[in-house]
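Trainee: sequence first, predicted model second:
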Amino acid sequence: MQGVRRIDAMRKSMYETRMTEKSHVALSRISLYHLPDAASRYLFLTVLRAGWIDAAPGGGVSRSACPGDDVLYCLSGRGEVRIGADTYRLTPGQLVWIAGDVPHAHSADQNDPWSVMWFRIQGPDLPMLRLRVFGQGTPRVTIASGAEMIAWFQGLFSILADPRPGVDVRLNAVLGRFLELLTGPANSEARSILPASLDRLIQALMQRPESRWTAEDMARIARLSSSQLRRLFHQHMGVSPRTFLRNQRLVQAQRLMQESGMSLQQIAERCGFFDAFHFSREFKKVVGQSPSSWRESEWGN
């Protein structure tokens, strides 16, 4: 329990900035490690390392790759992060997600070195998770509520410092909360905040997925060119407009299969598919089983 007592003693200082007198030696306030069991590595999001460091001027690290991704949250000071060919400045209240599968580096400012809380995340498909959170955009966000993010780190440190049975399940749960904080509507740079043009189109597609939408129809609703629309849709939604529309049609079809006695042909026509064959082909490709098998399993006996 020594780690827990150490963290409890630091609760107050977590909400304070670094010492105004700058040191030329890095101060590691917290440094924690975790070794997940083999099954958890494939089942859950987990954390391999985490900590809180007051960096020395210019201090940093450069790697060709590392297991897992690093997430840095800047409490004070400034620093620079390089991910592949891209470079980002990090200032207080900003968070950056560093892909571990590409060359990367980060370093503190020479004149105003940062104080950062950080952790290394590992999971089954981190590239897909990054795409889901950031789309094709910048993996850096400004956190609207610094107190909430600091409290989240405090909870993470407490879990890692007291590795009772079930720690990997608890880490998976706390990482879910982190993703909620990261993509919540309060964070203006988060991917979940859609441009008005996309929001207008998405609402229309969700309300009328059965309509015979053409590329021109979508561009007209969004008030964008077709190429602009495709680019923005991929950036913010991670899929094309056509794929999003297909998925909305399949969701509507599932509801009708479960809640009505309509035939598959009727459902296909009602949901905007060309015919029952087209509907069945798309359904099986996405869901993994035929519509009739899905309906039978959902209805049961």
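Mentor: Great, that's in hand. None of the values given here were measured: they were computed from a predicted structure.
Trainee: for the rest of this, base every contact and every neighbour count on C-alpha atoms.
Mentor: OK.
Trainee: burial measure for the closest residue to residue 276 other than its chain neighbours, as a count.
Mentor: Once flanking residues are discounted, residue 276 sits nearest to residue 265: 4.8 Å by Cα to Cα, 6 or more residues apart in numbering. Per other Cα atoms under 10 Å, the neighbour tally for residue 265 reads 15.
Trainee: now residue 105
Mentor: Around residue 105 there are 18 residues (other Cα under 10 Å).
Trainee: all strands for the chain, in order.
Mentor: For the chain, the strands defined by DSSP state E cover 27-33, 46-54, 60-63, 69-76, 79-83, 86-90, 94-98, 104-108, 115-122, 140-142.
Trainee: list the contacts of the shortest one.
Mentor: Read it as strand 140-142. Strand 140-142 is contacted from outside by 88, 93, 94, 95, 96, 97, 182, 187, 188, 189, 190, using Cα atoms under 8 Å, 6 or more residues apart in numbering.
Trainee: go again with 10 Å.
Mentor: 71-74, 81, 88-98, 134, 182-183, 186-191 (Cα atoms under 10 Å, 6 or more residues apart in numbering).
Trainee: tell me the buried residues within these.
Mentor: 71-74, 81, 89-98, 134, 182-183, 187, 189-191 (16 or more other Cα atoms under 10 Å).
Trainee: who touches residue 280 in this structure?
Mentor: By Cα under 10 Å, 6+ apart, the neighbours of residue 280 are 264, 265, 268, 273, 289, 290, 291, 292.
Trainee: who wins for neighbours among the residues you listed?
Mentor: residue 273 (24 neighbours).
Trainee: out of the strands of the chain, flag the one nearest residue 277.
Mentor: strand 115-122 (40.8 Å; Cα to Cα).
Trainee: need the helices for the stretch 101-250 of the chain, in chain order.
Mentor: 126-134, 146-161, 167-183, 196-207, 215-222, 226-237, 241-259 (DSSP state H, counting those that start in this stretch).
Trainee: which one of these lies closest to residue 50?
Mentor: helix 146-161 (7.3 Å).
Trainee: for comparison:
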Amino acid sequence: MIPASSAEKMVYCAENMDNTRTMRVFDRSEVFFHATDPLASPWPYTVPVGGQTIVTHQDGMVRRSYHEHVLILTLSGAGRVEVGGQVFKAGPDSLVWLDTSQKYGHGADRGAPWTYLWFAMAGPGLDRLHEQLALLDNPVIEDLGNLCDCFEAVIAALRAQLPDCDAHLNAQVAAAVAALFRKRAATWAAVGNDPINEVMRQLRRRIDGHWEIEAMANIAGLSPSQLFRRFKAATGTTPIFWLRQERMMLAEHLLTATTSQIVGVAARCGYSDPYHFSRDFKRHSGVSPRRFRQISRNEPTGSS
């Protein structure tokens, strides 16, 4: 996530959690790596890499696929972010959340160098939260400069590599994600009666039901074509694909946290045919339900 850049000293003013403002300085791009075994770690999140970046428009765009979620907090200048065929501007105090498994690009806008703090993260629920926050439609969230201390704490932990590094990283990731959620909560409250939100609530409430587009459209009070357009605009995906993702998230939880047989997990996730369930699950996670359970419990391959 750090392209080559000119080493120009950058001074910026960031707002602390107590609303006081202090001057901070960094004069070069730095990146720090951290290795964690997600199967052995007791912590839900991993932060494999993070750092601080100074980049100019001449350095071009970053487009490589990392298959991780990345948070970028702009300190000064402005970034250009490309997602879903659209271009967004990330100015000071804005936060960008990118799913780097999807097609994306980011680089400095024209003008002053773009300086930012960033880190990559992985863990349960991040795909789902990214979707629920509608970040596929707009990955930029304004007025989150108060997270500067959080990002600096992540980078400090990555730099120090102390024995309790993972504990510190998980605390900061949780704080950042909670701040994002709170930021969007007011918007969600304002659209609490939105028909698309009502469809999603009903799908979650009866996730094991036999759902057809016509039934979803009736809940929303829309035609099937209107539902499709509005649902995709709100979530970045189709109702059927969204429901399948919700079911796969539930399946992962049940396979990890319960001893239910595969056929029982399939039924609770809306699949009457275990073969169909296993096929969809492997397409989603890359392994069979049985193998996923073994991996999540650190069991040998031959275990049942």
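Mentor: Nice, thanks for sending it over. The shown structure was predicted, so the numbers you read here are calculated from the model rather than taken from an experiment.
Trainee: how about the strands of the first structure in a markdown table, adding distance to residue 238 of the first structure?
Mentor: Putting the strands of the first structure into a markdown table (distance: least, Cα to Cα, whole Å) gives the following:
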| stretch | distance to residue 238 of the first structure |
| --- | --- |
| strand 27-33 | 33 |
| strand 46-54 | 24 |
| strand 60-63 | 28 |
| strand 69-76 | 20 |
| strand 79-83 | 20 |
| strand 86-90 | 20 |
| strand 94-98 | 17 |
| strand 104-108 | 24 |
| strand 115-122 | 21 |
| strand 140-142 | 17 |
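Trainee: how near is the residue most central in space within the first structure to residue 238 of the first structure?
Mentor: Taking Cα atoms, centre = their mean, the centroid of the first structure lies closest to residue 133, which sits 3.1 Å from it. Computed with Cα to Cα, to the nearest Å, the distance linking residue 133 of the first structure and residue 238 of the first structure is 9 Å.
Trainee: ok, residue 216 of the first structure next?
Mentor: Taken as Cα to Cα, the span from residue 216 of the first structure to residue 238 of the first structure is 21 Å.
Trainee: neighbour-wise, which of the two wins?
Mentor: Ranked by neighbour count (other Cα under 10 Å), residue 216 of the first structure and residue 238 place residue 238 first, with 20 against 12.
Trainee: the more buried one: what's it in contact with?
Mentor: 128, 131, 132, 133, 134, 135, 136, 191, 231, 232, 244.
Trainee: before we move on, what about residue 228 of the first structure?
Mentor: 219, 222.
Trainee: repeat for residue 193 of the second structure
Mentor: Taking Cα under 10 Å, 6+ apart as the definition, residue 193 of the second structure has no contacts.
Trainee: leaving out sequence neighbours, find the closest residue to residue 63 of the second structure.
Mentor: residue 105 (4.6 Å).
Trainee: give me the neighbour count for the one you found.
Mentor: Residue 105 of the second structure, neighbours per other Cα under 10 Å, totals 20.
Trainee: could you measure from the nearest residue to residue 11 of the second structure once chain neighbours are set aside over to residue 178 of the second structure?
Mentor: Distances taken as Cα to Cα, 6+ apart put residue 25 closest to residue 11 of the second structure, at 4.8 Å, once the chain neighbours are dropped. In this view, residue 25 of the second structure and residue 178 of the second structure are 27 Å apart by Cα to Cα.
Trainee: likewise residue 94 of the second structure?
Mentor: Taking Cα to Cα, one finds residue 94 of the second structure at 16 Å from residue 178 of the second structure.
Trainee: how about residue 116 of the second structure?
Mentor: From residue 116 of the second structure to residue 178 of the second structure the distance is 20 Å (Cα to Cα).
Trainee: could you do residue 77 of the second structure as well?
Mentor: Counting by Cα to Cα, the gap from residue 77 of the second structure to residue 178 of the second structure is 26 Å.
Trainee: more crowded one of those two?
Mentor: Neighbour count, other Cα under 10 Å: between residue 77 of the second structure and residue 178, residue 77 has more, with 21 against 11.
Trainee: now do the contacts for the more buried one.
Mentor: 12, 54-56, 90-92, 108-116.
Trainee: residue 256 of the second structure: which of those residues is nearest?
Mentor: Closest to residue 256 of the second structure, out of all of the contacts of residue 77 of the second structure and judged by Cα to Cα, is residue 116, at 36.9 Å.
Trainee: wait, doesn't the closest one sit right on residue 56?
Mentor: No. Assessed by Cα atoms under 10 Å, residue 116 of the second structure is found out of contact with residue 56, at 11.7 Å.
Trainee: residues shared between the contacts of those two?
Mentor: With Cα under 10 Å, 6+ apart, residue 116 of the second structure and residue 56 have common neighbours 77, 78, 79.
Trainee: and which of the contacts of residue 238 of the first structure is nearest residue 220 of the first structure?
Mentor: For the contacts of residue 238 of the first structure, the nearest to residue 220 of the first structure is residue 232 (14.6 Å; Cα to Cα).
Trainee: for residue 195 of the first structure, see how far away the closest one is.
Mentor: 9 Å.
Trainee: just checking, residue 62 of the second structure touches residue 79?
Mentor: No. Residue 62 of the second structure lies out of contact with residue 79 (Cα under 10 Å); the separation is 11.3 Å.
Trainee: higher neighbour count, these two?
Mentor: residue 79 (27 against 15).
Trainee: that one contacts residue 92, doesn't it?
Mentor: Yes. Between residue 79 of the second structure and residue 92 there is a contact under Cα under 10 Å: 9.1 Å.
Trainee: and for these two, which residues touch both?
Mentor: Joint contacts of residue 79 of the second structure and residue 92 (Cα under 10 Å, 6+ apart) are 114, 115, 116.
Trainee: tell me who's in contact with the aligned partner of residue 154 of the second structure in the first structure.
Mentor: By TM-score structural alignment, residue 154 of the second structure lines up with residue 156 in the first structure. Counting by Cα under 10 Å, 6+ apart, residue 156 of the first structure makes contact with 47, 50, 51, 119, 150, 170, 171, 174, 175, 178.
Trainee: neighbours around the last one, how many?
Mentor: Looking back up the chat, that one is residue 178 of the first structure. Using other Cα under 10 Å: residue 178 of the first structure sits among 17 other residues.
Trainee: try residue 145 of the first structure
Mentor: 12.
Trainee: with the one 4 residues further on instead?
Mentor: Other residues near residue 149 of the first structure number 19, with proximity taken as other Cα under 10 Å.
Trainee: list the buried residues of the helix or strand hosting residue 292 of the second structure.
Mentor: Per DSSP states H and E, residue 292 of the second structure falls inside helix 289-296. Using 16+ other Cα under 10 Å as the test for burial, helix 289-296 of the second structure gives 289, 291, 292, 293, 294.
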